[in-house]
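Asker: Okay, predicted coordinates and the sequence, questions at the end:
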Amino acid sequence: MVNSSLSLLSDYPFQRLRDLLDHHELPEGLQPLAMSIGEPQHQPPRLLQDTINANDTTWNKYPPVGGTPELRTAIKGFLDRRYDLKPDFVNIDAILPVCGTREALFLIGNLLIDRAKDGQEKPLVLVPNPFYQVYVGAAVMNEAEPVYLPAGPENGFMPDLEAVEAATWEKTTLLFLCSPGNPQGMVADKAYLRKALELARTYDFTLLMDECYAELYDTDKPCGALELAQESGTLKNLLVFHSLSKRSNAAGLRSGFVAGDPALINSFVNLRNYGGASMPLPLQAASAALWDDDTHVAENRDLYRAKIDAAERILGTRLGFYRPAGGFFLWLDVSERWDDAEAATLEIWQKAGVRVIPGNYLAKTDANGKNPGTTYIRVALVHEQDIVEEALTRIAGIL
């Protein structure tokens, strides 16, 4: 009665975290602090609500699945400014607004994975390890085989593309990459992105760049895959994903976009006509206003930078602290004190009342029993400054 592929999906990490922590009581009077979920707690700019209110007469209209011209034009303007693109490189026909990038990252498997026929090998979908669970969902629900590429400190927390054999690339249909990365906060440089795009075109698969943290960076502005595509003058074999959830603290808006290869975008519109949700017109107008405005983004970035400053001050070099180049997560190495991330997570919860997530919940154990997240915990710096400092001080207090 139920699609058998569902059995291939692992438990979602936050359910595993609840199973680990929820039956343990905290000391009396200790207020719990949740630093496990990457849900921005900063308020979005007033511009969001004002624009929705100004467009409240359009709730009764069916919105276009492909987005209004105004929204796609605003997105194009953002891309041109952010990545210094030539005005004619990414036009609005190469842009598709979506109801949050999670929906799009999952549905992309329906679009681009050609399921194996009887007797044929499954197509391969390559994902970084640790990974965002939706990448794997897109693969297994379309009968593809996920291949987990280790992204540990030995290779700068990015998959080593040179280590992948040609025989694997030849069977690859999708390569997911995330930069800035979740959870490690690394940023792919131009040479790395150039190599990834070169491989996609050599072996004719699609490079899927999840760039939803692109506007949250510490010092240097991360480059994007569209910049590298512009060098060759074509968007072929490339799709990039962006979101307002982190950029504008608008996770509840469920608004993002996909941009890239126009032929793939056109096919994606056709697919979403059948199975994709349309973003209501007031929300499309609000999204356009947010993509048009960079001031609130710079203010938001400063708030996160101040919290990373606090983390550096409170933790110092303990737990292998390093400043993430992008995003709002700390990826802390607990191996000097604890045997594994679950033990660390449990003790931090019981003694400090701070909820973090074990790194192995965000990664896959390989055939040799190695999990790149086993010695790490992820801490989300999403709350206001005082709460973040309190949580980090509690963690430091038990070291």
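Answerer: Sure, I can see it.

Asker: Going by C-alpha atoms from here, please, whenever you check contacts or count neighbours.
Answerer: OK.

Asker: Now do the buried residues in the longest helix seen in the chain.
Answerer: Scanning the chain for the helix with the most residues, using DSSP state H, yields helix 295-315. Of all the residues in helix 295-315, those buried under the rule 16 or more other C-alpha atoms under 10 Å are 296-297, 300-301, 303-305, 307-308, 310-312, 314-315.

Asker: contact partners of stretch 323-342?
Answerer: Under the criterion C-alpha atoms under 8 Å, 6 or more residues apart in numbering, residues 38, 180-187, 213-214, 216-220, 222, 304, 308, 312, 319-322, 344, 358-360, 373-382, 399 lie in contact with stretch 323-342.

Asker: Give me the buried subset of these.
Answerer: 38, 180-187, 213-214, 216-218, 222, 304, 308, 312, 319, 322, 344, 358-360, 373-382.

Asker: how close does the nearest residue to L346 once chain neighbours are set aside get to L30?
Answerer: The spatially closest residue to L346, leaving aside those adjacent along the chain, is L21, at 6.5 Å (C-alpha to C-alpha, 6 or more residues apart in numbering). Distance of L21 to L30, given as C-alpha to C-alpha, to the nearest Å: 15 Å.

Asker: higher neighbour count, the two?
Answerer: L21 (16 against 12; other C-alpha atoms under 10 Å).

Asker: let's bring in a second one:
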Amino acid sequence: MNPRLDLLQPYPFERLRQLFAGVEPPAGLRPVRLSIGEPQHATPAFIQEALVMNLRGLSAYPTTAGGDALRETIAAWLTQRYALTPIDPAHEVLPVCGSREALFAFAQAVVDASAAKPLVVCPNPFYQIYEGAALLSGAEPVFLNQLPENDFGLDLDSLSAAEWSRVQLMFVCSPGNPTGKVLQLEDWKRLFEYADRYGFVIAADECYSEIYFDEGKPPLGALEAAKALGRTGYERLVVFSSLSKRSNVPGLRSGFVAGDRAVLKQFLLYRTYHGCAMSLPVQAASVAAWRDETHVRDNRTLYREKFAALKPVLDPALPVQLPDAGFYFWARTPIDDREFARELFAATHVTVLPGQFLSRESRGVNPGAGFVRIALVASHEECIEAAQRIASFVARRFGAA
């Protein structure tokens, strides 16, 4: 077996299962799971219909590059969403079976394991796929702490020039999971300067890009920032996005990568052997989803209403700030985050995710310690009920107002 498999840490939800072992929550309370970022709003009917109406496509092998209709639809969406010079659907877009699969595979294609001690940079806290992808590609993951005292910015100065010179790939998540931080143009300018200076590729994870508060101010995207800074060829930049959060279809496993055509050409070669082509029915459903914005606006409204309703309930107990975007509260805990999550579950049957399960100690700091991630994915009624249980638990346990 690949010895690097032994370097992988248990996934956060396996650690959560172990944390809750032996705990029996109150039987009279229905469970409310706010731990996993799995959208639970209804999948739009027209997407389901497009999938079913094209089931005849199951009789054909799909191409790894995807059909023209899907690539052209994604290119049109990107061009419109980010006010770009028209994206080339043939060379700057590649459909993928969800961003998770593609983020992992991308590191395997990009990292040159024969180089001396290659590094892959990850935000911290982070989506654990980044770490696993780095380790199994033959690289060492290094982490940039994102702390509240620095407005959750990426601490680029925490790595030395010698370390940056070994970096081959950098994962960036904006809007961030779990912090909700959206990178601004100055942040991207500095990231591009580092990529140019040290020659690494940026993998920008934007799967939360369509969950935001102000309809007039959507989050800045990496391709949009590149264009604004004169980088129209998107050198050393590849963006990952998905329909899972945007369109409430996590089971569809549909997304895309877009950006640097030279990088995508090589990534397509890798994927031809990797065996991850999107089926034709899923492609048809994806075309329908990317072409419609009404359901996306409706989806944002549901999250907006939940944030507005939950914040005043949680604030007296767990002071929370609205994220820049996304559907998480990143909340401080009055005790160790693992103990808090376990006690909360035992008392209320509400599940939240300890921040330490989403982070690693770096430079003597674990930026997830003392936080929990609260995913506002359940129904409005369930989220309100969960917030009330959390507030009552904190008041009883810690004497909060």
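Answerer: Great, that's in hand. These numbers were taken from a predicted model, which means no experiment stands behind them.

Asker: Looking at the first structure, name the residue matched to V167 of the second structure.
Answerer: Using TM-score structural alignment, the partner of V167 of the second structure in the first structure is T172.

Asker: burial measure for that match, as a count.
Answerer: Quick note: T172 of the first structure (other C-alpha under 10 Å) scores 24 neighbours.

Asker: Please tell me how far the closest residue to it other than its chain neighbours sits from L6 of the first structure.
Answerer: Among residues not flanking T172 of the first structure along the chain, L124 sits closest, at 4.5 Å (C-alpha to C-alpha, 6+ apart). Taking C-alpha to C-alpha as the measure, L124 of the first structure falls 18 Å from L6 of the first structure.

Asker: Y148 of the first structure too?
Answerer: Where L6 of the first structure is concerned, Y148 of the first structure sits at a distance of 19 Å (C-alpha to C-alpha).

Asker: So the two - more neighbours on which side?
Answerer: Each of Y148 of the first structure and L6 has its neighbours counted (other C-alpha under 10 Å); Y148 has more, 19 against 11.

Asker: what separates the more buried one from I108 of the first structure, distance-wise?
Answerer: 18 Å.

Asker: how about D210 of the first structure, what does it touch?
Answerer: 176-179, 240-242.

Asker: which residue lines up with it in the second structure?
Answerer: Checking TM-score structural alignment: D210 of the first structure goes with D205.

Asker: cool, and E347 of the first structure?
Answerer: Checking TM-score structural alignment: E347 of the first structure goes with E343.

Asker: which SSE is that match in?
Answerer: Assigned by DSSP states H and E, E343 of the second structure belongs to helix 337-348.

Asker: can you list contacts of the helix or strand just after that helix?
Answerer: On the C-terminal side of helix 337-348 of the second structure, the nearest following helix or strand under DSSP H and E is strand 350-351. Outside strand 350-351 of the second structure, the residues within contact range by C-alpha under 8 Å, 6+ apart are 31-35, 341, 344-345, 386, 389-390.

Asker: cool, and stretch 176-184 of the second structure?
Answerer: Outside stretch 176-184 of the second structure, the residues touching it (C-alpha under 8 Å, 6+ apart) are 125-127, 152-153, 174-175, 208, 219-220, 323-330, 373.

Asker: Show only the entries of those found in helices.
Answerer: Short answer: the contacts of stretch 176-184 of the second structure have none in helices (DSSP H).

Asker: Do a quick rundown of the strands in the stretch 151-300 of the second structure.
Answerer: Assigned by DSSP state E, counting those that start in this stretch, the strands in the stretch 151-300 of the second structure fall at 167-173, 201-205, 237-242, 255-259.
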